[in-house]
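Enquirer: The following block contains a protein sequence and its predicted model.
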Amino acid sequence: MKISRHIHRQLRIKNLFHTTLWLSILFGLAWLSTLRPIHFDISAGSRNTLSSVSQNVLNSLTDKIVVTAYIKKDPALRSQIKQLIDRFKLHKPDIELTFIDPDSTPEKTRKLEIGASGAIIVDYLGRTERINFLDESTLTNALQQLTGAHVRWISFLTGHGERSPEGQANFDLSRFGEELAQRNIKAQTLNWAEIPAIPDNSELLIIAGPRVDLLPGEVSILHDYLEQGGHLFWLADPDSLIPSGLADYLGIDRLPGTIVDMSAGLYGINDPSFVIIPKYPGHPITQNLQTMTLFPAAAALQSREESSFDSEVLIKSSDKSWTDAEERKGPLSLAYALTRQIDETTEQRIIVIGDGDFLANAYLGNVGNLELGLRMINWLLRDDRYVAIPVKSAPDRHLQLTPLSVTLMGFGFLLIIPIVLLITGWLIWYRRRRR
């Protein structure tokens, strides 16, 4: 059948019209997607969707969030960070992400004390939070901390050779005090020889390694404070003095000597008096804490069976550690969290840790020391805003095989399959030869 010119022209116009129509539809859909992106999460367990907790936190923020990632030029790592921030931007578009190579700004990097592994700085309304490990949980918790506007006061006991939140020596805690101040936690010194009382605005008492014992009147003040349900943070350094009656009251004993940890060499530290903690027992303080912590010259602690407090181990040394005085083998407890119900609405919280150097000016910037210290203070102040966001995983990602199954699979792949292939090849060769 011969097609006339007229019909041929009509077919060309029709095809051109259809092509133009489909291209217009595609360009229109592409333009609409730029106005309001639509995202669908079809992964198992909705692993690529923020939790309702994170969404609620973002919805409560009214101002711009600035995230500065001091990360080396690692495309894979930067891509992971950008993907996470993009998930947050779906619910709060005014999040600004900036990447800075620490090597390109050495002075600023030194000032911020950013190590080789980098850091993430989150800024909101002029307040900052530092994150060493970025995931949904840590970023949400950082935003939670930045929204706190209430000023809280804590008291550092002085007058007995304790570490001072105002002192600039390596031994002191001024840098930690500055970090607390940025989070609306104000530190004040307390000398019972001058004012024999604890201020009414103080929500926490910190005893940071005294070198001389408390006077009888001071012991009485401390006892009354604890009896009334006051919160306490006791840095029980191995070379510090134990305040009279405090260990008996809390039911916590400090073992003689310091901890020797041979696993420190695995992290490039040749001094075994440095205790490295890469993982932690389950407790709200250390939940989702992904960074290791470092404790120079720490003492081991031991809880008593009979105590009015409920105790939980916060930090344990490795099984390659021991005490240098009695050579008690590890794992050894470095810190305890104590709780006691005062009445129906009041829970008393106390932390005892066998080291104060981890918060000192000389060591605060090491790995996760600052983050752990801040978590401890927030828990003691009953600020439980650190949220636990469950990890979403696909239901079919893990395959558990019995030892028999592993043996049979190994036997099959290493022996049976090669033999079958050899026999098959020989049969093919033999049949072809006989033809």
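Expert: That came through fine.
Enquirer: When you work out contacts or count neighbours from here on, use the C-alpha atoms and nothing else.
Expert: Will do.
Enquirer: Let me see the contact set for the closest residue to residue 151 other than its chain neighbours.
Expert: Spatial nearest neighbour of residue 151, excluding adjacent residues (Cα to Cα, 6 or more residues apart in numbering): residue 184 at 4.9 Å. By Cα atoms under 8 Å, 6 or more residues apart in numbering, the contact list for residue 184 reads 148-152.
Enquirer: For those residues, pick the one with the most neighbours.
Expert: residue 152 (17 neighbours; other Cα atoms under 10 Å).
Enquirer: quick one, what contacts the residue nearest to that one when sequence neighbours are not counted?
Expert: In space, not counting the residues next to it along the chain, residue 152 is nearest to residue 185; the distance is 4.9 Å by Cα to Cα, 6+ apart. Taking Cα under 8 Å, 6+ apart as the criterion, residue 185 is in contact with 151-154.
Enquirer: Format these as TSV; extra columns: secondary structure and distance to residue 78.
Expert: What follows is these, written out as TSV (DSSP: H, G, I helix; E, B strand; the rest coil; distance: Cα to Cα, whole Å):
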residue	secondary structure	distance to residue 78
151	coil	35
152	strand	36
153	strand	38
154	strand	39
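Enquirer: let's bring in a second model and compare:
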Amino acid sequence: MTVEKLINLGKQQLNAALLAVLLLFYVASGFSGKSFAYLMLLFLAALLYVGCGVLLYTTFKGADKKNGHFRLLQLAYWLMLAAVFFYTAQADAVWQKVAGESVQTFYERLRQILQILYFTGFATAIVTLLLSMAVKTEARGATQALVTGGGLLVLLVALNYWAHIRPASVDMTLMRRFSLSADSRELLRGIDGEIKVTAFYPFFSEMYRDVELMLRDAAAANAKISYTFIDPLREKNLADEKKVDRIGTILLEAAETEAGKGPRSTRFEILDEDAIKRFERELVSNILQISGKRKNIYYSQGHEEKSVSGPFADDTIAILDENLRALRHHVKQLTPQEGFPGKMPEADAVLIIGPRRDFTLAEKTQLKKYFDAGGKILVAVDPESAADFSFLLGPLKVKLAKERLHSDYALPPGKTTLQSANYSEHAITAPFVKRPEERKLTVFPGAGYFETGSETNADYDINYFVLSHFTSWVDTIRNGMRDDKKEPLASFKIGLAAKAKNNSGRLIFLTDSDFMVNRYIDMQQNKELALRTIAWLAEDEKLTGIVAGKYDDEKVKLTGAKDTVIFHLFLYIYPGLILLVGYIVVRNKKRRLTENREA
């Protein structure tokens, strides 16, 4: 066979040769190490690529360079070179020299863009080579078709990538299993510092996608939250750096540091489908833990207060306590073991919920001293209680009336389980005021009220943020029925918020404690009111939220292989098929028009 025949054969098989180059580069990209086979594949691919370039620019002459076949081959040739460049730029060996050990979101995004360009370049080159085999058309038609098709393909890939970095999804599962609750999103929106979440799962793990959907929702709620996945089996060196040796570990790291302790971090594990039910609570509470200072919150004890546990679960404050602990605060008991009443521990807030017996003089003195020094106290007491809090209310020129209010707007049975939708303008009740009545109701099963006069204390800002319904009255006759003449209707003050002007002292006083117990806390907006009240007291906005849980439901399951197929189908194959069909339709239409003109 003469040299001329070899050259002509090479020219005829240039498409196949370039496809072989693509195949060699693809196989080489799958090697994890720089072995001899890897180097040989690269050498053969480079040699064949250079040979194709020589054939392309030496065998096509004159009129050949003006036809569509040459233009398509030329475009495919340079697309392959660009794709190889992008692949090399994002490869570990090169990227570590560019970005170093940085874990900034900017470098991660840039690397993802390079990977998209690498895949898109190769995909476009393959489509171009396939078209060059089948299409014999004029240069201008080929160029226009290619520019249009390439532009649409780039647009579709860009839209896919934008959807990846700015995710928006619709969770159609019955209990919204794979999305955060509105309360959790509100909590995450309040995070100020950078939070990096690293999940340790193999790519083909069934848990990978379940976890990613929730992390994607968290990242969508706050742009300062970013996440990445590490396969501890294939990327053992990265897992060792984070000191993680168990699949299913979720590591959270905050950018800010604690004095002398380095960056804040915490971790938890989501190992199976059952653990997914608590994933939202774990994720949000752990993010909140490392994003701010933990508060020391104390419950008073020893006066028959509402307790966290007891023989009747409905009468405990276990749910309230669970929500406080979910936000990773230190919740303790104010007992002699803490030095009380001899001294007051370092408390960010003291909660006195439902005491039946009175406090001792030493306890009252210590609590008053704590409040006067800028301390923060919440008191929720029932009218039947023997506890006397005049040592706190007296300086405010307020008196607690120990009579149960009645109302025509009460829940049955009886008239004493008050419903309220009446609030004043205050930081605690700001969201309630703007809502329709059915979304701002709170329930108080047996509330007293405050008696006030014209005299006030200028050292405090006092706000009665919760009021009873205007159909309330005091049953002075004690027959459960209202006397129109002796028992007039009114709206009574049942919630007080006081703020000292001279220091950071704050006092919350509520004339009912039962609205916080398990039996009632999930009624209407009671839980939100309780947590917003404690949040204002402790000056901690993250306490205003409720870390929700999830219920089980049925879902569609995909294997790792199916998931990968779907990923590539919608990112490349499906858009490519649309473009190919469109191109064929346009080409056939132009051909018919040309034939009609010639006829």
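Expert: Looks like it arrived, so ask away. Here the structure is a predicted model, which is why all the values come from computation and not from measurement.
Enquirer: TM-score of the superposition?
Expert: The TM-score (TM-score structural alignment, normalised by the length of structure 1) is 0.59; 310 aligned residues with a Cα RMSD of 4.2 Å.
Enquirer: Closest one of the contacts of residue 185 of structure 1 to residue 301 of structure 1?
Expert: Nearest to residue 301 of structure 1 among the contacts of residue 185 of structure 1 is residue 154, at 24.8 Å by Cα to Cα.
Enquirer: What lines up with that closest one in structure 2?
Expert: Aligned by TM-score structural alignment, residue 154 of structure 1 pairs with residue 297 of structure 2.
Enquirer: what residue of structure 2 takes the place of residue 338 of structure 1?
Expert: Residue 338 of structure 1 maps onto residue 498 in structure 2, by TM-score structural alignment.
Enquirer: Likewise for residue 298 of structure 1?
Expert: Match for residue 298 of structure 1 (TM-score structural alignment): residue 447.
Enquirer: burial measure for the closest residue to its match other than its chain neighbours, as a count.
Expert: Leaving aside its sequence neighbours, residue 447 of structure 2 sits nearest to residue 512 (Cα to Cα, 6+ apart; 4.6 Å). Counted with other Cα under 10 Å, the neighbours of residue 512 of structure 2 add up to 25.
Enquirer: what residue of structure 1 matches up with residue 512 of structure 2?
Expert: By TM-score structural alignment, residue 512 of structure 2 lines up with residue 355.
Enquirer: any idea how far that match lies from residue 293 of structure 1?
Expert: As judged by Cα to Cα, to the nearest Å, residue 355 of structure 1 and residue 293 of structure 1 stand 12 Å apart.
Enquirer: about what we covered before: look at the match of residue 338 of structure 1 and say how many residues are nearby.
Expert: If you count neighbours by other Cα under 10 Å, residue 498 of structure 2 ends up with 20.
Enquirer: give me every residue that touches it.
Expert: 460-463, 506-508.
Enquirer: In three-state terms, label it for me.
Expert: strand (DSSP: H, G, I helix; E, B strand; the rest coil).
Enquirer: what's the closest non-adjacent residue to it?
Expert: Once flanking residues are discounted, residue 498 of structure 2 sits nearest to residue 462: 4.4 Å by Cα to Cα, 6+ apart.
Enquirer: what helix or strand is residue 181 of structure 1 on?
Expert: helix 174-182 (DSSP states H and E).
Enquirer: you'd agree residue 234 of structure 1 is in a strand?
Expert: Yes. Residue 234 of structure 1 sits within a strand when classified using three-state DSSP.
Enquirer: State the distance from residue 451 of structure 2 to residue 511 of structure 2.
Expert: 11 Å.
Enquirer: Can you work out which residues contact both of the two?
Expert: Taking Cα under 8 Å, 6+ apart as the criterion, residue 451 of structure 2 and residue 511 both touch residue 400.
Enquirer: Compare these two (neighbour count), which wins?
Expert: Legend: neighbour count by other Cα under 10 Å for residue 451 of structure 2 and residue 511, higher for residue 511 (26 against 12).
Enquirer: The host helix or strand of residue 6 of structure 2 maps to which residues in structure 1?
Expert: Element membership for residue 6 of structure 2 (DSSP H and E) is helix 3-12. Aligned by TM-score structural alignment, helix 3-12 of structure 2 falls on no residue of structure 1.
Enquirer: Show me what the helix or strand just after that helix is packed against.
Expert: As assigned by DSSP H and E, the chain's next helix or strand after helix 3-12 of structure 2 is helix 14-29. For helix 14-29 of structure 2, the elements it packs on are helix 36-59, helix 68-90, helix 105-134, judged by 3 or more Cα pairs under 8 Å, 6 or more residues apart in numbering; DSSP states H and E.
Enquirer: Between helix 3-12 and helix 14-29 of structure 2, find me the angle.
Expert: On the basis of axes from the mean of the first three to the mean of the last three Cα atoms, to 10 degrees, helix 14-29 of structure 2 is oriented at 70 degrees to helix 3-12.
Enquirer: For helix 14-29 of structure 2, which outside residues touch it?
Expert: Applying Cα under 8 Å, 6+ apart, the contact partners of helix 14-29 of structure 2 are 38, 41-42, 44-46, 48-49, 52, 55-56, 73, 77, 80, 122, 126, 129-130, 132-133.
Enquirer: before we move on, back to that, just the buried members of the contacts of residue 498 of structure 2?
Expert: By neighbour count, with 16 or more other Cα atoms under 10 Å, these hold 460, 462-463, 506-508 as buried.
Enquirer: Could you check how far the residue nearest to residue 447 of structure 2 is from residue 99 of structure 2?
Expert: 59 Å.
Enquirer: got it, and residue 214 of structure 2?
Expert: Going from residue 214 of structure 2 to residue 99 of structure 2 by Cα to Cα gives 28 Å.
Enquirer: Of those two, which one has the most company?
Expert: Legend: neighbour count by other Cα under 10 Å for residue 214 of structure 2 and residue 99, higher for residue 214 (19 against 14).
Enquirer: Quick check: the aligned residue for the more buried one in structure 1?
Expert: So, by TM-score structural alignment, residue 214 of structure 2 is left unmatched.
Enquirer: Give me the secondary structure label for residue 214 of structure 2.
Expert: At residue 214 of structure 2 the chain is in helix, as set by three-state DSSP.
Enquirer: Look up how far residue 159 of structure 2 lies from it.
Expert: Going from residue 214 of structure 2 to residue 159 of structure 2 by Cα to Cα gives 21 Å.
Enquirer: could you point out which element follows the helix ranked longest in structure 1?
Expert: Determined from DSSP state H, the single longest helix within structure 1 is helix 5-35. Counting by DSSP H and E, the next helix or strand C-terminal to helix 5-35 of structure 1 is helix 52-59.
Enquirer: That following helix: which residues count as buried?
Expert: Buried residues in helix 52-59 of structure 1, counted by 16+ other Cα under 10 Å: 54-55, 58.
Enquirer: And those residues, which is closest to residue 232 of structure 1?
Expert: Proximity of the buried residues of helix 52-59 of structure 1 to residue 232 of structure 1 was ranked by Cα to Cα; the top entry is residue 54 with 31.3 Å.
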